[in-house]
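Trainee: Everything below, folded, please.
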Amino acid sequence: MKMLKYALVAAMALASVACSKWTDDERLTFDNQKDLKRAIPFIELTSADQLTAEQQKYYSELRAWKQTPHVRGFGWFGGWTAKGTDPQKYLRMLPDSVDIVSLWGTHGSLTEAQKTDLKLFREVKGGKVLLCWIVQNLGDQLTPQGKNATDYWVTEKGGGNFLEGVKAYANAICDTIEKYDLDGFDLDYEPGYGHSGNMATTTAWISETGNVNMYTFIKTLYDRLNPKGRIVVMDGEPYYMDRATSKMVSYYIYQAYDEATTARALQKLENGGTFGYDEEDYLDNWEGKSFLTLEFQKYSKTGGFPRYTSSNPEIQKLDAGRQIMDYATMLMPNGKRIAGIGTYHMELDTEGGSYRFLRQALNAGNRVSDTQKADFQ
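Mentor: As a prediction, the model looks like this:
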């Protein structure tokens, strides 16, 4: 019993000393920790002002790097809430090497938590965030509930003129982009994949004389967004654009989900870029603006298509992740690295760690010496 009393007294004395040290005003601090009470985990940040000086320097350098030629990281991000302890619910917790995110399933009405998360991802990490959905018919995703799309967009907004209704629809998208300070629109164009309609067709080029409806839509977006530094990208089937239209689109994003070999993936890029009959019909700068993407809703645990065969012997040795590693290190016919890679439902990349496959692939794709910078585009 005496020993227990002595132990308690000793423990209280130690606690007193420890508490004294924790509250000591003269504790040692480093320059970048002055006036900082504790290091704040990135997931808990509410403002860039909470970053230490060392962190601010790092992220400044990261933002500068993203302005240089490199293999860009991209993805469609679903289930975004910016709440809780799961890092896969936050844009800010994406790998630093991610450049562009398309919001999948988010069409506006952001919460305060999402607005804060968006601001941190854009302003601290230098990422771009795009609104995104499939456009096959006029008014998709934005026609007010209970309204007929034609009545609303053509009759009410367009004064009876279909193309004026298209312009009104495109401008409504731009209004949402500007309201939430997003970086542009990812046009998901898939008429050949079962999503044809009065805006999307496989029977005509997107041009001033072909699919005029979609041409007008893209031009209206471009004219409104481009002067303010915002972008339009197209995913799905970019090869339906004529060359003039493609000049208004920053990137062509191909859904190379089930391509089983390096040759098939590269063929998808080449066929897309050179879909026209003559070189003058090719997509503008197709080698420098094309991305390949993978399906992580189905293949997140294997880093892409599980039976993928790479022409690179070192990549082929991998048990998993062959497809994403192959895409990230792919050389275009001009001898330069691919412009970018991405994943559908990127937030599902949790096998073996947060965003393991995307991190490793972008690291490999961008890992070259200073003398090889010209290999990027």
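Trainee: hey, let's count contacts and neighbours off CA atoms from now on
Mentor: Will do.
Trainee: Show me where the protein has its helices.
Mentor: Secondary structure of the chain (DSSP state H): helices located at 2-22, 53-65, 112-123, 149, 162-179, 212-225, 243-246, 262-273, 286-289, 296-299, 313-316, 322-328, 356-365.
Trainee: deepest of the ones you listed, which one?
Mentor: helix 322-328 (a mean of 27; mean count of other C-alpha atoms under 10 Å).
Trainee: Show me what it is in contact with.
Mentor: 71, 262, 265, 292, 294, 303-306, 308-310, 312, 315-316, 338, 340-341, 357-358, 360-362, 364-365 (C-alpha atoms under 8 Å, 6 or more residues apart in numbering).
Trainee: and the residue nearest to L221 when sequence neighbours are not counted, what does it touch?
Mentor: Computed as C-alpha to C-alpha, 6 or more residues apart in numbering, the closest residue to L221 that is not its neighbour in sequence is A170, at 5.8 Å. Shown in contact with A170 (C-alpha under 8 Å, 6+ apart): 217-218, 220-221.
Trainee: Make TSV out of the helices of the chain and add distance to W76.
Mentor: As requested, these are exported to TSV (distance: least, C-alpha to C-alpha, whole Å):
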stretch	distance to W76
helix 2-22	45
helix 53-65	21
helix 112-123	15
helix 149	27
helix 162-179	17
helix 212-225	20
helix 243-246	22
helix 262-273	20
helix 286-289	18
helix 296-299	10
helix 313-316	25
helix 322-328	15
helix 356-365	13
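Trainee: if we can go back for a sec, tell me which two of the contacts of A170 sit farthest apart.
Mentor: F217 and L221 (6.3 Å; C-alpha to C-alpha).
Trainee: surely G236 meets E190?
Mentor: Yes - in this structure G236 lies within contact range of E190 using C-alpha atoms under 8 Å: 5.3 Å.
Trainee: what about Y90, distance to T81?
Mentor: Distance, Y90 to T81, by C-alpha to C-alpha, to the nearest Å: 7 Å.
Trainee: one more to put side by side:
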Amino acid sequence: MKKIFYFLFVMLIAMNLHSCDDWTEMETKNFEPEPLSEEYYAALREYKKSDHPLAFGWFGSWSPQGAASLYYSLKSIPDSVDIVSIWGSYGSLTQFQKDDLKYVQEVLGTRVTFTLFSHNMANLPGNFENIPENIPKAAKAIADSIHKYGYDGIDFDHECTSKDLLYKEENMTALLKEMRKLLGPDKLIIVDGFVELISEEGWKYADYAVSQAYGASSATRLKQRFDWIKEHIGPERYIVTENFESWAANGGVTFRDPERGEMPSLLGMAYWNPAEGRKGGLGTFHMEYEFSNNYKYLRQAIQIMNPAKK
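Mentor: Got it, this is the predicted structure:
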């Protein structure tokens, strides 16, 4: 096992240090990354099964057809990313998308979910009346989509208001409970957004809390966010994310670290851990906006959290 991890980390170093002109522009030609050895992919999959801080991201530019640029493919994402959540259309997949999804799952070991707004029934699959009694039906419709297309789970974007059906703790708890019952223990259930609104019981059914810590400029800001929910989940289930729809070019806002000085906030998030223990990981919103820079900051953040062994 040590040899496998050594090989993997050496390869990851090579990938991070290597630059290629084809990856610095959104090319007009269609191309694929050069395949690596089977030993590399086997080691990569073993690495993703190990206990380590996760790399997460929302991908919002998935093309239904073989596009001119790898920008629109899940294959553009760094191999060492653990979880990707599709932002946008997740159903009626074309053959191109099915093949793309299968490749990153089976070859790279990447888990792929899709994002739904958990406000009201109108945001969930099925044309159900917006009443609590229909929560089990909506959960079944979500689970059916996950199984139909081969996704690894669901990501609920929980940014509702007090007027929304699923704002009430008991209703969102019921949805999470139904989802876990239908998906079993091996599929992912992620909640992002207003994670502090999820009840203690609700967190028994969900795997990760993804904090939209957008624009966090210090460890104090990150600590405040974790403090909101630390009574319900441990730090290893807490993932912090930055908004690359706004700040991909610079790796986030300016983050002030008392020991290391100023740096891009995504790197500050990579170094930061709660006092209670190691965090679950980090991620970026619209991760693909960093494609033209070869995912420079996300790669650096992954290396900070999981440094390659020389």
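Trainee: what's the TM-score here?
Mentor: The TM-score (TM-score structural alignment, normalised by the length of structure 2) is 0.84; 280 aligned residues with a C-alpha RMSD of 2.3 Å.
Trainee: coming back round to it: Y90 and T81 of structure 1: which is more packed in?
Mentor: More crowded of Y90 of structure 1 and T81, by other C-alpha atoms under 10 Å: Y90, with 23 against 17.
Trainee: which one in structure 2 is aligned with the more buried one?
Mentor: The equivalent of Y90 of structure 1 in structure 2 is S73 (alignment by TM-score structural alignment).
Trainee: Equivalent analysis for L103 of structure 1, please.
Mentor: Using TM-score structural alignment, L103 of structure 1 pairs with I86 in structure 2.
Trainee: Kindly report the same for I324 of structure 1.
Mentor: Per TM-score structural alignment, I324 of structure 1 is aligned with L266.
Trainee: same thing with N366 of structure 1?
Mentor: Match for N366 of structure 1 (TM-score structural alignment): N306.
Trainee: now T220 of structure 1
Mentor: Per TM-score structural alignment, T220 of structure 1 is aligned with E178.
Trainee: Which residues are in contact with the residue nearest the centre of structure 2?
Mentor: Nearest to the mean C-alpha position of structure 2, by C-alpha atoms, centre = their mean, lies F56 at 2.9 Å. Going by C-alpha under 8 Å, 6+ apart, F56 of structure 2 touches 81-85, 281-284.
Trainee: Now the two most distant members of those.
Mentor: Going by C-alpha to C-alpha, the pair spanning the contacts of F56 of structure 2 furthest: S85 and G281, at 14.5 Å.
Trainee: Mind putting the contacts of A170 of structure 1 into TSV with distance to L131 of structure 1?
Mentor: Formatted as TSV, these follow (distance: C-alpha to C-alpha, whole Å):
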residue	distance to L131 of structure 1
F217	15
I218	14
T220	16
L221	12
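Trainee: Outside of stretch 225-245 of structure 2 itself, list whatever touches it.
Mentor: Counting by C-alpha under 8 Å, 6+ apart, 53-54, 195-196, 199-200, 203, 207-216, 222, 251-252, 265-266, 269, 274, 276-287, 289-290 sit against stretch 225-245 of structure 2.
Trainee: ditto for stretch 184-200 of structure 1
Mentor: 102, 129-138, 174, 177, 201-202, 211, 213-214, 225, 230-238.
Trainee: go on, stretch 181-192 of structure 2?
Mentor: 113, 139-140, 143, 152-158, 176, 179-180, 205-212.
Trainee: please redo it, this time with the cut-off set to 7 Å
Mentor: 143, 152-158, 206-212 (C-alpha atoms under 7 Å, 6 or more residues apart in numbering).
Trainee: Equivalent analysis for stretch 195-206 of structure 2, please.
Mentor: When contacts are defined by C-alpha under 7 Å, 6+ apart, stretch 195-206 of structure 2 is touched by residues 158, 169, 173, 176-177, 180, 189-190, 209, 211, 228-229, 232.
Trainee: now, the most widely separated pair of those?
Mentor: R180 and W228, at 23.8 Å, using C-alpha to C-alpha across the contacts of stretch 195-206 of structure 2.
Trainee: picking that back up, please spell out the PyMOL selection for the buried subset of the contacts of stretch 184-200 of structure 1.
Mentor: The following PyMOL line selects those of those that are buried, judged by 16 or more other C-alpha atoms under 10 Å:
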select buried, resi 102+129+130+131+132+133+134+135+136+137+138+174+177+201+202+211+213+214+225+230+231+232+233+234+235+236+237+238
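Trainee: Pretty sure M287 of structure 2 sits against W62.
Mentor: No - checked against C-alpha atoms under 7 Å, the pair M287 of structure 2 and W62 is beyond contact range at 11.5 Å.
Trainee: measure N226 of structure 1 to F42 of structure 1 for me?
Mentor: 32 Å.
Trainee: Can you point out the buried residues in stretch 92-108 of structure 1?
Mentor: Quick answer for stretch 92-108 of structure 1 (16+ other C-alpha under 10 Å): 92-104, 106.
Trainee: my read: I83 of structure 2 touches T110, true?
Mentor: Yes - when contacts are counted by C-alpha under 7 Å, I83 of structure 2 is listed as touching T110 (5.8 Å).
Trainee: For Y41 of structure 2, see how far away K2 of structure 2 is.
Mentor: Distance from K2 of structure 2 to Y41 of structure 2, by C-alpha to C-alpha: 15 Å.
Trainee: my bad, P35 of structure 2
Mentor: From P35 of structure 2 over to Y41 of structure 2 (counting by C-alpha to C-alpha), the distance is 9 Å.
Trainee: and for these two, which residues touch both?
Mentor: Contact criterion C-alpha under 7 Å, 6+ apart; residues shared by P35 of structure 2 and Y41: none found.
Trainee: ok so, going back, give the contact list for the match of T220 of structure 1.
Mentor: E178 of structure 2 neighbours (C-alpha under 7 Å, 6+ apart): 136, 139.
Trainee: R225 of structure 2 versus that one, what's the distance?
Mentor: Counting by C-alpha to C-alpha, the gap from E178 of structure 2 to R225 of structure 2 is 27 Å.
Trainee: same deal with D99 of structure 2?
Mentor: 38 Å.
Trainee: now do A122 of structure 2
Mentor: Counting by C-alpha to C-alpha, the gap from A122 of structure 2 to R225 of structure 2 is 29 Å.
Trainee: same deal with Q95 of structure 2?
Mentor: Distance from Q95 of structure 2 to R225 of structure 2, by C-alpha to C-alpha: 41 Å.
Trainee: H147 of structure 2 too?
Mentor: Going from H147 of structure 2 to R225 of structure 2 by C-alpha to C-alpha gives 33 Å.
Trainee: Count the residues that sit near the nearest residue to G105 of structure 1 once chain neighbours are set aside.
Mentor: Leaving aside its chain neighbours, G105 of structure 1 sits nearest to G78 (6.3 Å; criterion: C-alpha to C-alpha, 6+ apart). G78 of structure 1 has 18 neighbours, counted by other C-alpha under 10 Å.
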